[in-house]
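Novice: Predicted model and sequence below, questions to follow.
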Amino acid sequence: MADAVEVTVGIDIGTTSVKAVAVDTHGRVPRRVRLTHPVVAPTPSVFEHDAATVWRDRVVAACDAVSDGFSVVGIGLAAMVPSLAAVDGDGVPITAGILYGDQRGHHPDGEFVGFLRWLEQAEPHAAGYWPAQAVAGAALCGEAAIDGVTALCCLPVFDSGGWDARWCDPAKLPRPALDHTPVGHRSGAPVAAGTVDAMAEQIVAGADEPGDVLVICGTTLITWAVGEGWPAAEGLWTIPHLRPGLAAVGGPSNAGGLFLERVRALTGDPAAEPAHPERVPLWVPYIRGERTPRHDPDLRAALVGLHVGHGPEEVLAAAYEASGFVVRHHLDVAGVSPQRLVAVGGGVHVHRWMQALADTVNVPVDVAAVPEGAARGAAWLARVSAGRESTDLADAGRWALVGRRVEPRPEWSDACDRRYPQWRAACDAAAEPVQSKEER
């Protein structure tokens, strides 16, 4: 083992797979593992994981698979938010893991409170109520801990002083690890506290200048437009950037892989593209409601303008365009004029998605060379926890790596410019409340 390559391991618990990477000191990935899993969604209002399998068993399996044969100097993990499951005294989930957007999170004080209240009623004698990061951490090193970023996603149950006992017994919630000290060890390697996938993605993406727009192309589509000061817009979120004086405005949408995979399945995923840029219908992409900027869980998808001349290739092209239009809508709401998009996440493998982003927003798209961005970001945080890097997370920009640039196609961008107002009108119409017979 003395001559083995030194790596840090990063793990990302995603909606449809657990990704793990072994990353060397230069940010290269000599080994990767992807273990797929189902998401349980029998109705649009239910969204959950088999938490015991996904958050524990597959995390451990993925970690061990990428670690074998390397000298592992640190382990980090990331996962989506919010999520929550009830656990027993050994930290094993005894309920399903409830995921973002599930109706049980519909609560005036936020999704985390909604999940917590539901689980307390379902399993009042549970030993704890833990998000995916904590369950995975306990499985890896015996310590259920979350970092400060994940804890802040649990507001108002978490505040600057820790867990607020007015909401829940703090002993039933994971330990907030608010610095970069390792929370435990696995086979001698320090383990960092679990963090948020989007934050881990951000630190290694390289979207670090005003005018850059980070687009995370995963099951969830997330848009973050980088700007100076503290840009804000109604319906969108604003988060700090890693660099002083900058922040990012935007938020998540359901018009990512969750929507596109369904349309690909329905159309048979044709290889051909439409013969003409004008012959494309419109998708209202809200397959299970929408997050930002509409914040309406009851919205549903619709295909608008379909005629007898359209085939599967036009219907699929419209889906990719709708995803790009959602990014454009976020930028319009934010009042942002983008200079480039930086695309990261598993969707970077899909060239037609990347091309649609370029065409609909009409700016170049720099596509990440490594799709497992959240796992790489978790690996960087593991290096920080292990004392191999400074605590200035802006240093992680040296791991940013663009694989290719996708330029907009003028004829398609012109057609998208004409379709975009029609798409906005179709989405606005879908969001209007249905009138009662008396009102009509």
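Specialist: Perfect, I can see it now.

Novice: drop to CA atoms for contacts and neighbour counts, all remaining ones
Specialist: Will do.

Novice: who touches Pro285 in this structure?
Specialist: By CA atoms under 8 Å, 6 or more residues apart in numbering, Pro285 lies in contact with 254-255, 259, 300-302, 319, 322-323.

Novice: Restricted to helices, list these.
Specialist: Here DSSP state H is the test, and those give 259, 319, 322-323 as lying in helices.

Novice: Counting neighbours, which of the contacts of Pro285 comes out on top?
Specialist: Comparing the contacts of Pro285 on neighbour count, Ala255 comes out first with 31 neighbours (neighbours: other CA atoms under 10 Å).

Novice: my guess is it contacts Trp283, does it?
Specialist: No - here Ala255 lies out of contact with Trp283, judged by CA atoms under 8 Å, at a distance of 10.1 Å.

Novice: which residues do those two both contact?
Specialist: With CA under 8 Å, 6+ apart applied, the overlap between the contact sets of Ala255 and Trp283 consists of Ala322.

Novice: quick one: the nearest residue to Ile13 once chain neighbours are set aside from Ala394, how far?
Specialist: Distance criterion CA to CA, 6 or more residues apart in numbering; nearest residue to Ile13, sequence neighbours excluded, is Ala79 at 4.6 Å. Taken as CA to CA, to the nearest Å, the spacing of Ala79 relative to Ala394 amounts to 21 Å.

Novice: which residue ranges form the helices in the stretch 201-350 of the chain?
Specialist: Using DSSP state H, counting those that start in this stretch, the helices of the stretch 201-350 of the chain run over residues 257-267, 312-334.

Novice: re earlier: Ala79 and Ala394: who's more crowded?
Specialist: Looking at Ala79 and Ala394 with other CA under 10 Å, you find the greater number of neighbours at Ala79, namely 29 against 17.

Novice: Please tell me I have it right and the more buried one contacts Ser17.
Specialist: No - taking contacts as CA under 8 Å, Ala79 lies outside contact range of Ser17: 10.7 Å.

Novice: and Asp392, how far is that from Arg31?
Specialist: Using CA to CA, Asp392 is found at 27 Å from Arg31.

Novice: need the contact list for Leu214.
Specialist: By CA under 8 Å, 6+ apart, the contact list for Leu214 reads 202, 205, 207, 222-226, 341-344.

Novice: That one and Val342: what is the separation?
Specialist: According to CA to CA, Leu214 stands 5 Å off from Val342.

Novice: which neighbours do those two share?
Specialist: Common contacts of Leu214 and Val342, defined by CA under 8 Å, 6+ apart, comprise 205, 207.

Novice: Presented hereafter is structure B, for comparison with structure A:
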Amino acid sequence: MGHPVGDASETVLCCDMGGSSLRVGLVDRRGDVVATAACALTLTVDSHGQSEVDPNLWWQAFQDLVASLAADNPDLLRTVAGVSICGMTRTQVLVDEEGSAVRPAITWRDSRAGIEAADLAAAHDGESIDAFHPVARLAWIERHEPEIFAKARFVVDPKDYLAVKLTGRAASDKISLARLLAVTGGEGALSRFCSLLPQLVEPSAMIDHVGAGLPQPLDALAGCPVFMASNDTWTAVLGLGALRPGMAYNIVGTSEVLGLVSSRPAVAQGLMSVDWGLGFHQTGGPSQNGADVIPWLSRACGVDRQDMAVSFSGLLAGERHPQPVLFLPFLQGERVPYWDPDLRGAFLGLATGHGPTDLAWAVLEGAAFSARFVLERAEAAAGEPAKEIRFGGGGARSEAWCQVRADVMRRPVVVGACDEPGLLGCAAVAWTGLGDYASLAEAQETIARPSRRFEPRPDRVDDYDALYAVYKDAVPAAAPIAHRLATMRTAKGLAVPASSS
């Protein structure tokens, strides 16, 4: 790019694709974010549990955001020494030999493949296969769209699709495709899907260089090395400084993900155990729900979308009723630790004295109870408690959310100086790949800088312990009712016309 190695003005172009937004940023070698741009993404789920997105929308959004950076400062792209992309995983993009998508991507919210999951689980004695499993979704396409399935050459993650468009090369990493790798090896019935796996490289490895002939302003990046990174969780954990044994991480975006990092594998019921490389293993996994419960509740309370964040803070500032409300946060089913698409949310203990403030606090607390349940199971499997919880994502921007997590989970919660841990993790990968750091561990020490620390408050933890005990009883008690409701459909004619009242 015309800059000597070690030029202080150099940056890396980082991209973090989450469920609700796509963010790009230019980050220097010390982890300072020079410029950012972001746009909203939408993942919808229809009445049949299907959630699809045209991956070319992601590619166009990426181009638009890079163009936005260039428009603000035309010289910025000349500082780019490398590119690194992370993104949501458990979202399948099928591409042909040329790297073009052969159908819309099936997102992590999709639960259509229940029948295929049951069939595959019966034939596979090993990792649990459910409707959210990538191999179940591939089997669904194979069964229902055989002509499209025959056109597919590779299955990749969203981040890999952007890298394909930049470089022309399909590749991924073992961390992102861990669930698919776990069931397609060997000579069993599922090995037929193994041929769809692209080349797998390490997160800090270079995939290839940005190709020539891309549209403006991406043509200015031609020749730049593109580095793999990994899924958004792994990369954000690196950006939070939590990729080290004994650390827990909790990232709250559209969905929530939590886990414990250890130096040896640990197996816990309902949790994912993944080799994260570098001698690290994680025990935990993704929820199906997260910070999107806040806009849901805000809309339900009649809050205008433009003022949602401010208005939700206003709800929290109101007076609470002394009798608590308990919230089960399963608005879209649940993944860890239940892997049950038919779980449903509920408010329990409602009385006439309760109002929007009680519901708002119950939402924050219910999500924290769910996270505590996962962490306790991970700690029991690993045989050691977490030293602290590194907290990131949109939830980390709220002091109320951070403090509730510390109080409920009885662990210190630490927030980074930068509220874009995904971009920082991408930067650590790129600068390590470029040779500025000898290892990802060294890059993490410099780039991931903690800022705020929230300690559990002694006057709150006992009350939360008591409410958490109720939560643990409530989930299995409410599950059968949720399952019955999830399969019911009410005829439109049951609604009483206003004129008849």
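Specialist: The structure has been received and is ready for your questions. Note that this is a predicted model, so its numbers are computed, not measured.

Novice: follow-up on the earlier one: output the contacts of Pro285 of structure 1 in JSON lines, with distance to Pro421 of structure 1 appended to each entry.
Specialist: Converted to JSON lines, the contacts of Pro285 of structure 1 look like this (distance: CA to CA, whole Å):
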{"residue": "Asn254", "distance to Pro421 of structure 1": "20"}
{"residue": "Ala255", "distance to Pro421 of structure 1": "18"}
{"residue": "Phe259", "distance to Pro421 of structure 1": "21"}
{"residue": "Arg300", "distance to Pro421 of structure 1": "19"}
{"residue": "Ala301", "distance to Pro421 of structure 1": "17"}
{"residue": "Ala302", "distance to Pro421 of structure 1": "16"}
{"residue": "Ala319", "distance to Pro421 of structure 1": "16"}
{"residue": "Ala322", "distance to Pro421 of structure 1": "12"}
{"residue": "Ser323", "distance to Pro421 of structure 1": "15"}
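
Novice: just so I have it, where are all the helices in structure 2?
Specialist: Under the criterion DSSP H, structure 2 contains helices at 55-72, 114-123, 134-144, 146-151, 158-167, 178-184, 232-240, 293-300, 308-316, 356-382, 399-409, 421-433, 440-447, 458-486.

Novice: which one of these is the most hemmed in?
Specialist: Comparing those by mean neighbour count (mean count of other CA atoms under 10 Å), helix 421-433 ranks first with a mean of 32.

Novice: Would you mind getting the average deviation of it from structure 1?
Specialist: Helix 421-433 of structure 2: mean distance to aligned residues in structure 1 after superposition is 2.1 Å, counting by mean CA distance after the TM-score superposition for structure 1.

Novice: just the angle between that helix and helix 440-447, please?
Specialist: With axes from the mean of the first three to the mean of the last three CA atoms, to 10 degrees defining the directions, helix 421-433 of structure 2 sits at 120 degrees from helix 440-447.

Novice: and Tyr286 of structure 1, what pairs with it in structure 2?
Specialist: By TM-score structural alignment, Tyr286 of structure 1 lines up with Phe330 in structure 2.

Novice: wait, what's in contact with the closest residue to its match other than its chain neighbours?
Specialist: Ranked by CA to CA, 6+ apart and with sequence neighbours excluded, the top spatial neighbour of Phe330 of structure 2 is Gly345, at 4.3 Å. Under the criterion of CA under 8 Å, 6+ apart, the neighbours of Gly345 of structure 2 are 327-332, 482.

Novice: shouldn't Asn289 of structure 2 be in contact with Ile251?
Specialist: No - Asn289 of structure 2 sits out of contact with Ile251 when judged by CA under 8 Å, with a separation of 11.6 Å.

Novice: Counterpart of the residue nearest to Ile13 of structure 1 over in structure 2?
Specialist: With the correspondence set by TM-score structural alignment, Ala79 of structure 1 lines up against Gly87 in structure 2.

Novice: Likewise for Val40 of structure 1?
Specialist: That one, Val40 of structure 1, aligns with Thr44 by TM-score structural alignment.

Novice: need the contact list for its match.
Specialist: For Thr44 of structure 2, the contacting residues are 51-52, taking CA under 8 Å, 6+ apart as the criterion.

Novice: Now do the same for Ala466 of structure 2: its match in structure 1.
Specialist: Counting by TM-score structural alignment, which is the criterion used here, Ala466 of structure 2 corresponds to Arg418 in structure 1.

Novice: Now for that match: which residues touch it?
Specialist: Arg418 of structure 1 makes contact with no residue under the criterion CA under 8 Å, 6+ apart.

Novice: neighbours of Gly355 of structure 2, just the number please.
Specialist: Close neighbours of Gly355 of structure 2, defined as other CA under 10 Å, add up to 17.

Novice: corresponding residue for it in structure 1?
Specialist: Taking TM-score structural alignment as the alignment basis, one finds that Gly355 of structure 2 is matched in structure 1 by Gly311.

Novice: Asp269 of structure 1 versus its match, what's the distance?
Specialist: Spatial separation of Gly311 of structure 1 from Asp269 of structure 1 under the definition CA to CA is 11 Å.

Novice: In the stretch 201-350 of structure 1, what residue spans correspond to strands?
Specialist: Defined through DSSP state E, counting those that start in this stretch, the strands belonging to the stretch 201-350 of structure 1, from first to last, are 212-217, 221-228, 237-240, 246-253, 282-284, 302-304, 340-344.

Novice: closest one to Ile11 of structure 1 among those?
Specialist: Nearest to Ile11 of structure 1 among those is strand 340-344 (15.9 Å), distances taken as CA to CA.

Novice: about what we covered before: can I get the helices of structure 2 in TSV including distance to Ala105 of structure 2?
Specialist: Conversion of the helices of structure 2 to TSV gives the following (distance: least, CA to CA, whole Å):
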stretch	distance to Ala105 of structure 2
helix 55-72	6
helix 114-123	18
helix 134-144	11
helix 146-151	13
helix 158-167	8
helix 178-184	16
helix 232-240	17
helix 293-300	24
helix 308-316	30
helix 356-382	28
helix 399-409	32
helix 421-433	22
helix 440-447	31
helix 458-486	25
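
Novice: Strands along the stretch 1-150 of structure 1, start to end?
Specialist: With DSSP E, counting those that start in this stretch as the definition, the stretch 1-150 of structure 1 shows strands at residue ranges 6-13, 17-23, 31-36, 48-49, 71-79, 83-87, 97-99, 128-130, 145-147.

Novice: So which residues lie in contact with the third one, not counting its own?
Specialist: So the one you mean is strand 31-36 of structure 1. Under the criterion CA under 8 Å, 6+ apart, residues 16-23, 58, 62, 65-66 lie in contact with strand 31-36 of structure 1.

Novice: In these, find the pair that's most separated.
Specialist: Thr16 and Val23 (22.1 Å).
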